[in-house]
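Peer 1: Here is my input, please return the structure:
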Amino acid sequence: MARYWEWSNPFKIDPKETALIIVDMQKGFVDEGHCFFTPQAHEQIPLIADFKKFCNEVGIPVFMSVFAQDKDYHNDYYWFRNKERGLLNEDGSCKLRLGTDDCEMTKALESVGDDVVFTKYTYSCFSHTELETWLKKKRIRTVIICGTCTDWCVDSTIRDAYHKDYNVVVLADGVSTYPHAGAEPETWNTMLLDLWGEGFGRVVKAEEAKAEIKESLK
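Peer 2: This is a model prediction of the structure:
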């Protein structure tokens, strides 16, 4: 079976019609000591920050999601699981609620210029948000996706983007997850990178994507 880097390329990345989507790289997931700390995501902050800076410099719009919950802003099933997942404070409030440090972007990814930071209360960046409207206004056809967690919000966003007919590019070294459901992060990443490459979009490393974009700008 072919690996993700062996699949052929059905499209090229055209920066004039491309946007970057950074999924949930907020303090709650990527900063040590916070409620849902994911070490692999923390390790990828420099790479994603560098790629974001590159996109800012070449005029590729950047959209960054923040996963948040509150009593009137949640998916019922996820809200129901908060206690079992260790996401409640002693007073019963949710740790990932709006207005808390956990729901702020990590410092290295703070917004600049026209960056858009938006909240969502479920997995996909397209679900119950204005993301698709913003992309259509900018006539975006290709989305580059990175962030956390691989098998939750990143996967859901990739699938939704594919089903909305966007060209999807995944940064292979810019997605992360944590051990759960009987599998280690490396297992989740390996399986999903291959799956995405087979059926949902291009999977490339960040430097490869940058090189392709630079070449198109010559």
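Peer 1: can we go C-alpha only for contacts and neighbour counts from here?
Peer 2: Fine.
Peer 1: if you take the average position of this structure, which residue is closest to it?
Peer 2: In the chain, the centroid-proximal residue (Cα atoms, centre = their mean) is Val23; its distance is 2.3 Å.
Peer 1: show me the contacts for it.
Peer 2: Contact criterion Cα atoms under 8 Å, 6 or more residues apart in numbering gives Met64, Ser65, Val66, Cys125, Ile145, Cys146, Gly147, Thr148, Cys149, Cys153, Val154 as the residues in contact with Val23.
Peer 1: quick one: the helices in the chain?
Peer 2: Secondary structure of the chain by DSSP state H: the helices cover 27-30, 39-43, 45-58, 76-81, 131-137, 155-163, 185-199, 206-216.
Peer 1: In the longest strand along the chain, which residues are buried?
Peer 2: The single longest strand within the chain, with elements called by DSSP state E, is strand 167-176. Of the residues in strand 167-176, those scored as buried under the neighbour-count criterion (16 or more other Cα atoms under 10 Å) are Asn167, Val168, Val169, Val170, Leu171, Ala172, Asp173, Gly174, Val175, Ser176.
Peer 1: this one as well, want them side by side:
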Amino acid sequence: MNGDVTDWKRRNRSFYYASAPEPDDPDLNPATTALLVIDVQNTYLARPDRATLSDPATLADYDAWTPFHARMNGTVIPNIAALLAECRSRGIECLFARIACQTRDGRDRSLSQKKPGFNNLLLPKDEWPSQIVPELAPRGDEITVTKTTDSALTGTNLRLILHNLGIRTVICAGIFTDQCVASTVRSLADESFDVVVIEDACAAATMELHEAELRIVNMIYCNVMATQELRALLPR
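Peer 2: From the prediction side, this is the model:
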């Protein structure tokens, strides 16, 4: 990204929107705007010491995930922390979503959370792995919704909460860009919320997946921009 804080209007365009006019700035009135932090939970950031691993397949998997962890710790978490501080100082509602099941054996999870593979995580709601990472912990009466679906709207009463709070614009950050973030963004757009996705406050397992999903959702389901571009648009 260059120094032009309007570059988001031209960046991350898919084939569908290559020649579309530039979008209007989002309405970021603090009274009607919320920041939603999605699924930045202990389970996704915890890692063993690499020196304790010996199995070649386990080591290969560990190394494959190293860029994700570097991005989370070096870019995404610091940017979300900065967004939380900025929004709190301006009276913008800060909300959180997390994946967790109500039962210890996970029998209440949706099908997408039970299929074998990456999504098949057992995260009982009161255990350490399902909690939001300490650096981004909710404060005071900030609202956290617990879901067993990818979309934070489908699996919770978040739509009603946002409606009751008078929210019209939702700023989204978190993980994973191509899964729970994208699913939540689509649901919000379908409910006629104006959505902003902060590209350097989100991550997917790989940058390829992250960047591809940003192009897919941009300009139809949301406006994609960087942290500094959002901050330049916030009312002074």
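Peer 1: would JSON lines of the buried residues of strand 167-176 of structure 1 with distance to Cys103 of structure 1 be doable?
Peer 2: Converted to JSON lines, the buried residues of strand 167-176 of structure 1 look like this (distance: Cα to Cα, whole Å):
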{"residue": "Asn167", "distance to Cys103 of structure 1": "29"}
{"residue": "Val168", "distance to Cys103 of structure 1": "26"}
{"residue": "Val169", "distance to Cys103 of structure 1": "26"}
{"residue": "Val170", "distance to Cys103 of structure 1": "24"}
{"residue": "Leu171", "distance to Cys103 of structure 1": "23"}
{"residue": "Ala172", "distance to Cys103 of structure 1": "25"}
{"residue": "Asp173", "distance to Cys103 of structure 1": "24"}
{"residue": "Gly174", "distance to Cys103 of structure 1": "20"}
{"residue": "Val175", "distance to Cys103 of structure 1": "19"}
{"residue": "Ser176", "distance to Cys103 of structure 1": "18"}
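Peer 1: What is the nearest of these to Glu208 of structure 1?
Peer 2: Among these, Leu171 lies closest to Glu208 of structure 1 (Cα to Cα), at 9.1 Å.
Peer 1: any idea how far the equivalent of Lys52 of structure 1 over in structure 2 lies from Thr227 of structure 2?
Peer 2: In structure 2, the position corresponding to Lys52 of structure 1 is occupied by Leu84, as judged by TM-score structural alignment. Using Cα to Cα, to the nearest Å, one gets 11 Å for the distance from Leu84 of structure 2 to Thr227 of structure 2.
Peer 1: Neighbour count: the two, which is higher?
Peer 2: Neighbours were counted for Leu84 of structure 2 and for Thr227 using other Cα atoms under 10 Å; Leu84 has more, 22 against 18.
Peer 1: isn't that one right up against Cys94?
Peer 2: Yes: using Cα atoms under 8 Å, Leu84 of structure 2 is in contact with Cys94, at 6.9 Å.
Peer 1: Check the contact lists of these two and give me the overlap.
Peer 2: Taking Cα under 8 Å, 6+ apart as the contact criterion, the residues that touch both Leu84 of structure 2 and Cys94 are Leu35.
Peer 1: What does Thr129 of structure 1 correspond to in structure 2?
Peer 2: The alignment partner of Thr129 of structure 1 in structure 2, by TM-score structural alignment, is Thr156.
Peer 1: what residues are up against the residue lying closest to that match once chain neighbours are set aside?
Peer 2: Distances taken as Cα to Cα, 6 or more residues apart in numbering put Lys147 closest to Thr156 of structure 2, at 5.9 Å, once the chain neighbours are dropped. Listed by Cα under 8 Å, 6+ apart, the contact partners of Lys147 of structure 2 are Ala97, Arg98, Ile99, Ala100, Cys101, Gly155, Thr156.
Peer 1: Map the third one across to structure 1 for me.
Peer 2: Using TM-score structural alignment to pair residues, one finds that Ile99 of structure 2 aligns to Phe67 in structure 1.
Peer 1: isn't its match right next to Thr119, touching?
Peer 2: Yes: the pair Phe67 of structure 1 and Thr119 qualifies as a contact (Cα under 8 Å) at a distance of 5.8 Å.
Peer 1: Counting neighbours, go ahead and name the busier of the two.
Peer 2: A side-by-side neighbour count of Phe67 of structure 1 and Thr119, using other Cα under 10 Å, places Phe67 first with 26 against 19.
Peer 1: Contact partners for that one?
Peer 2: With contacts defined as Cα under 8 Å, 6+ apart, the neighbours of Phe67 of structure 1 are Asp24, Gln26, Leu96, Cys103, Thr119, Lys120, Tyr121, Thr122, Tyr123.
Peer 1: That's all I had, so thanks and see you.
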